[in-house]
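# Everything below, folded, please.
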Amino acid sequence: TRHDLNKPEHAALGNRLYGGDDSTRLRQEYLLGVGGIRVLKAIGEWPLKGLHLNEGHCTFAALEMISQGWTLAELSRRTLFTTHTPVPAGHDRFAWEDVEDVIGNLLPENVRTIDGCQESCSMSHLAIALAGQVNAVSNLNAWVASTMFEGTHIEPITNGVHHLTWTTPPMKEIFDEYLHGWRNDPAILAHAGKIPDAALISARQQARAVLRDLVHVSTGVELHEDRLTIGFARRFATYKRANLVFSDLERLRKIGTHKIQFVFAGKAHSRDEGGKQLIRDIFAGAEQVSDEIPVAFLEDYSMATGLAMTGGVDIWLNNPVRPMEASGTSGMKAAMNGVPNFSILDGWWPEACEHGVNGWAIGKAEDDRDDQRDVDSLYSVLENEILQAWSVGEERWAHLMRAAIATSARFTGARMISDYVRFYELFSHDEPE
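You can find the predicted model right below:
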């Protein structure tokens, strides 16, 4: 936006992704949607065969395609809309007067009669009305989204992760040796049972050492090689309950003194005061148990940090309020590196969890928020199942790691793209007579 001919207020639109008022956000979404389509045309990527809208933020792209010559019927036939979150804040709403001021004659007739758009412009409802196909990013998320957008069929396409990006170097080496062809076909990870204990344990020890070094250099916290390392790294939204494990410090000490250690990482939205408080709570809890249970917080939550954590911890903890987690790709990355998940049955985990085999569930898939119930389950499973398995030794843990890796074969980016291709192929079909 910093073109010499732009007014100062327009030049500043690209300064910050999350910030500003509705006026700024609306104009940013105009740039993303309308501007994005016009850029594609300007660089010669034209004509477009179809349109895939991820969340409502880019909905104006659909309106621009009408301006470029698509009919409403053609737009419907060639557009897929993906909804990612049940969190209301993730679905932008703007006053109609402001929308009309920005996009003017791009609005179709009777737009204010669309379900969910009568009082204000809901970008997600508008996208669903324009798109012919709608999907969500896990089976559970599709069910939740169907209650948000009544009368709309929502197809589940569970997210996946790029296997080459999110596998640590030591794990890549053993996959190369024992799972030939996995780089081109990550479905081969399903045969992780071929990996011998010694090779798997050696690779995991290397990845764990990398994380211990990173934590020490970054925070000064000394992690112990013989203790179970529990990782938690994600955006610090309040529904994710990052501080849940510190709910009862005396019980946590009783369970985990000199047995467990934690590594946290993540960031809160700049305007999410609740998320910022979660981070403060973690530091407060860490200070109170640090003599018995080391707790580190990695502030630089970059992709490199994410890889070091998902590859270097022993357990991946996730305890959101069900069903608020749309998918949860960090857990997929952990599983791919042989790290079992320990999670509320939310997002992708209901599709993947084999309790005690490839990880553990917290609770019994309850949909109401009850922090006490969930932390009781968390402590109980940690004490009576996870630490018991850890104490048995490396052979028992290797079985868990292989099962986690095999599970990850169903949650790769390659599988996800193949699912989306089924929709993309419909874009080029001739309109039925």
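
# contacts, neighbours, all on C-alpha from now
Noted.

# Correct me if wrong: residue 174 contacts residue 200.
Yes. If you go by CA atoms under 8 Å, residue 174 and residue 200 touch, sitting 7.2 Å apart.

# Those two - which one has more neighbours?
More crowded of residue 174 and residue 200, by other CA atoms under 10 Å: residue 200, with 22 against 17.

# Locate the more buried one within the secondary structure: which element?
helix 197-219 (DSSP states H and E).

# Which strands or helices does that helix pack on?
helix 169-178, strand 295-298, helix 303-312, helix 394-408 (3 or more CA pairs under 8 Å, 6 or more residues apart in numbering; DSSP states H and E).

# would you turn these into TSV with distance to residue 100?
Listed next are these as TSV, based on distance: least, CA to CA, whole Å:
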stretch	distance to residue 100
helix 169-178	52
strand 295-298	44
helix 303-312	39
helix 394-408	46
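
# Ok, which of the ones you listed comes nearest residue 271?
strand 295-298 (20.8 Å; CA to CA).

# List of residues touching the closest one?
215, 218-219, 221, 261-266, 283, 286, 305 (CA atoms under 8 Å, 6 or more residues apart in numbering).

# Now, of those, which are buried?
For the contacts of strand 295-298, a neighbour count by 16 or more other CA atoms under 10 Å gives the buried set as 215, 221, 261-266, 283, 286, 305.

# Which single one of the residues you listed is nearest to residue 142?
For the buried ones among the contacts of strand 295-298, the nearest to residue 142 is residue 266 (26.4 Å; CA to CA).

# I'd like the structure of this one too, to check against the first:
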Amino acid sequence: MKEPNRINGTISKFATWYHPYNPATEFKKRTAYFSMEFAVHQGLKTYSGGLGFLAGSHMRSAYELKQNLIGIGMLWKYGYYDQGRKKDRTLETRFIEKHYSFLEDSGLEVEVRIHDNPSVKVRAYVLKPNVFGSAPIYFLTTDVEGNDYLSRTITDYLYDANEETRVAQSIILGIGGAKIVEALGGADVYHLNEGHGLPAFYYLRDKGLEVHKAFTTHTPEKGGNEERNGYHLNDFGFFGRRLSNEELQRELTNGDNLNYTVAALRLAKKANAVSKLHAEVSKRMWENFEGTDKIIPITNAQHQGFWQDRKIKNAWKRKDTNAFRRRKRELKTKLFEEVLYQTGKVFDPNILTMVWARRFAGYKRADLLLQDAERFEKLITNDEYPIQIIWAGKPYPKDFDAIEIFNRLVFRTEQVSNLAVLTGYEIELSRQLKAGSDVWLNTPRITREASGTSGMTAAMNGSVNLSINDGWMPEFAKNGKNCFVLPEIDHALPVEEQDRLDRAHLYEVLEQKVLPAFYETPNEWQKIVFNAMDDVVPDFGSERMARQYYKELY
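Presented below is the predicted three-dimensional model:
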């Protein structure tokens, strides 16, 4: 074991590869898991959405299974952003400095080159396993004494809008993270959760280290697969050293550009997509690039113990319908207190409550129902089958199209007593929405949702999925038995036609199946609820996923 670096003359035991247990034999490979986001607790704002929720659940299950795994992440000074409202109730992005007394200085500090600065300092703070019940996670920061002002700001904002800062963040996570792992004594497996940490693979290759490189690709969206000019990256220090023109030409994937996903697939020994359908879509996406055909499916999952309400779980285990309904009413009432607090509206726990909540992005179509104004008005004023609808989610702060959708929903719902748009969509609000809803609505354009893990934790809490048959749904769905699935359409159709067909199907399923089942046949509805809970656990619990990563990817 290498002697750890010293900071101020002190050494933390977390400056060595440490777990509070002897790793289980089947999970003994030393594995370093690199991710730009980790959602481990509401009080640690190092995530924006699904990528972080996945990584957080993975770290919890790794700890419980006694896996020899650590996380490598970024300590974002201002987090992603805090979501609030302007005076007219539209979205406001707030950037508030974060402080975490529970993180411990690991005693590790390394240096990396960023553009013309050869010695940007990177320090690692550790989230100890006993704090939130996760594998150790080392969070990297450049807000370090001795760095110049520009260097100190690299780790300010998750997914910084400045392109050069984004490149620098990848270098910090990738090369800085690899050097921190090296200072910890190295790892057998280096796993990149998405392509943000790609420089790690170049650093490891250049060092000639005989290690196993694994890669997870998450999104079929072009915008989620970063691509930048290779010559600019070379100048910036992305490859760990300056490549010759001949060497650089071998790395380029698209003219003068480097696609992070393609490069990671080529450099990795093994790679996975995050659902079976996503694996098929990913293979088609990259089939024209040599060396990218190694993608296997390992479907995303979420941590049951963290996300599932205990009383809901107990009622489900006993198949106690009365206990379940009592607890669901309590959870709806708690959620409706948040609705009242934010919007001044009093929701009724006896009324079917449908929630659309996830990252706001155009292809996810938060406003799909509203695109038929006449039919929407009929839906929300139906006295026979009343409905309450809640929307929540964070648009990327510079995605002005998504922000416009969010704001349009605010204006459309403001004067309607049974509609609400909530802000502050983070772990705790997500938990309340899943536990307090009856129906979980998922409306992406088909083939464009890699997984969609929110529906898993909703099902764990007795919220019935109403969804496009995309992402994880084809592996779970028994239409009418454990969820409601819209008829599939041709993903090659123009998006306007896709939206028209899906909107018509959504109204048809809501009006003819979901609402009548909830109000007219409550016992049959309860069977659907319990069937979904039976089917989502354990197949879509993160223990299965963490085991599968070791068995199939590592």
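
# Once they're superposed, tell me the TM-score.
Laid over one another, the chains give 0.87 as their TM-score (TM-score structural alignment, normalised by the length of structure 1), with 398 aligned residues with a CA RMSD of 1.9 Å.

# And the helix holding residue 200 of structure 1 against structure 2, how far off on average?
Compared with structure 2 after fitting, helix 197-219 of structure 1 deviates on average by 1.7 Å (mean CA distance after the TM-score superposition for structure 1).

# what's the matching range in structure 2 for that helix?
Mapped onto structure 2 using TM-score structural alignment, helix 197-219 of structure 1 covers residues 321-343.

# Ok, stretch 274-283 of structure 1 next?
Under TM-score structural alignment, the match for stretch 274-283 of structure 1 is residues 401-410.

# And for stretch 298-309 of structure 1?
By TM-score structural alignment, stretch 298-309 of structure 1 lines up with residues 422-433 in structure 2.

# tell me which residues in that stretch are buried?
422-427, 429-433.

# ok, now stretch 113-122 of structure 1?
Neighbour count says stretch 113-122 of structure 1 has 115-117, 120-122 buried, by 16+ other CA under 10 Å.

# can you check stretch 208-227 of structure 1 too?
Applying 16+ other CA under 10 Å to stretch 208-227 of structure 1 flags 208-209, 211-212, 214-215, 221, 223, 227 as buried.

# same deal with stretch 377-386 of structure 1?
377-379, 381-383, 386.

# That one corresponds to what range in structure 2?
The alignment places stretch 377-386 of structure 1 over residues 505-514 of structure 2 (TM-score structural alignment).

# distance between the ends of that stretch?
12 Å (CA to CA, to the nearest Å).

# list the contacts for residue 196 of structure 2?
Applying CA under 8 Å, 6+ apart, the residues contacting residue 196 of structure 2 are 35-36, 170, 173-174, 260.

# Show me what residue 129 of structure 1 aligns to in structure 2.
Checking TM-score structural alignment: residue 129 of structure 1 goes with residue 266.

# What's the local residue count around that match?
Neighbours of residue 266 of structure 2 (other CA under 10 Å): 19.

# sec struct for it, please.
helix (DSSP: H, G, I helix; E, B strand; the rest coil).

# distance of it from residue 158 of structure 2?
Distance from residue 266 of structure 2 to residue 158 of structure 2, by CA to CA: 26 Å.

# Quote the end-to-end distance of stretch 93-113 of structure 2.
End-to-end distance (CA to CA), stretch 93-113 of structure 2: 32 Å.

# Using CSV, lay out the buried residues of stretch 113-122 of structure 1 together with distance to residue 170 of structure 1 and secondary structure.
Listed next are the buried residues of stretch 113-122 of structure 1 as CSV, based on distance: CA to CA, whole Å; DSSP: H, G, I helix; E, B strand; the rest coil:
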residue, distance to residue 170 of structure 1, secondary structure
115, 52, coil
116, 50, coil
117, 51, coil
120, 52, coil
121, 50, strand
122, 47, strand
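
# Pull out the buried residues from the strand or helix carrying residue 391 of structure 1.
Residue 391 of structure 1 belongs to helix 387-392 when assigned by DSSP H and E. Judged by neighbour count using 16+ other CA under 10 Å, the buried positions of helix 387-392 of structure 1 are 387, 389-390.

# Comparing that helix with structure 2, how large is the average distance?
Looks like 1.0 Å for helix 387-392 of structure 1 (mean CA distance after the TM-score superposition for structure 1).
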